[in-house]
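Engineer: I'd like to go over a predicted model; first the sequence, then the structure.
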Amino acid sequence: MEFFKNTSTILYGFLVWLVIAPRFNSPKYGESFLAYMTALLFCLIASSEIMMIKPVAFFFTIGGSIAFCYVVARMAIKFSIKR
């Protein structure tokens, strides 16, 4: 597939999904994260169905998957400095 041709679409997908990601310090973070994860799952399923017709949707959702991995890694890795 034309991966390098669609890198800008992947970047746009990453940025959009990163903006709608739940914030860690919100009071209902667990519910928001579950809704975020479910929306990404449905987008992956839908974009895989229309991949032959509109490959841009697939690459946009790949950017969303990378954003999801970034959000999970950001949540899992914490740095603390003790004095």
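Structural biologist: Thanks, I have it.

Engineer: C-alpha only now, for contacts and for neighbours.
Structural biologist: Noted.

Engineer: For burial, what's the neighbour tally of residue 50?
Structural biologist: Other residues near residue 50 come to 13 when the count uses other CA atoms under 10 Å.

Engineer: take the one below as the second:
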Amino acid sequence: MEFIKNSNFILMGFLVWLIIAPRAASPRYGELFLAYMTALLFSLIGSSEIMMQKPIAFFFTLGGVLAFCYVVARKTIRITIRK
């Protein structure tokens, strides 16, 4: 697959999935994160079904996977500077 050729779809998928990601300051973060994770799972299953006809769906969902990893890393990794 041509990742460089379809990198703009990966970037668009990343941005879209990052925008719909739950905010960490939300009081219902756990519920919203579960819904976000489930939606991404169904998107992965759906894109695997139509990958032969529309490979752009795969690259869009690949951006979603990268956004999911970013959201998880942002929530788990904390960097603090002490004076």
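Structural biologist: Perfect, thanks for sending it. Fair warning: this is a prediction, and the values are worked out from it, not measured in the lab.

Engineer: Contact partners for residue 32 of the second structure?
Structural biologist: Going by CA atoms under 8 Å, 6 or more residues apart in numbering, residue 32 of the second structure touches residue 22.

Engineer: Now the residue most central in space within the first structure: which helix or strand?
Structural biologist: Centroid-nearest residue in the first structure, with CA atoms, centre = their mean: residue 64, separated by 2.7 Å. Using DSSP states H and E, residue 64 of the first structure maps to helix 55-76.

Engineer: quick one: the residue nearest to the centre of the first structure from residue 79 of the first structure, how far?
Structural biologist: 25 Å (CA to CA, to the nearest Å).

Engineer: can you check residue 47 of the first structure too?
Structural biologist: Residue 47 of the first structure is 36 Å from residue 79 of the first structure, by CA to CA.

Engineer: So between these two, which is more surrounded?
Structural biologist: residue 47 (21 against 5).

Engineer: what do we get in the second structure for the more buried one?
Structural biologist: Taking TM-score structural alignment, residue 47 of the first structure has residue 47 as its aligned residue in the second structure.

Engineer: between the helix or strand containing its match and helix 55-76, how many degrees?
Structural biologist: Using DSSP H and E, residue 47 of the second structure sits within helix 29-49. In terms of direction (axes from the mean of the first three to the mean of the last three CA atoms, to 10 degrees), helix 29-49 of the second structure departs from helix 55-76 by 160 degrees.

Engineer: Fine, thanks again, bye for now.
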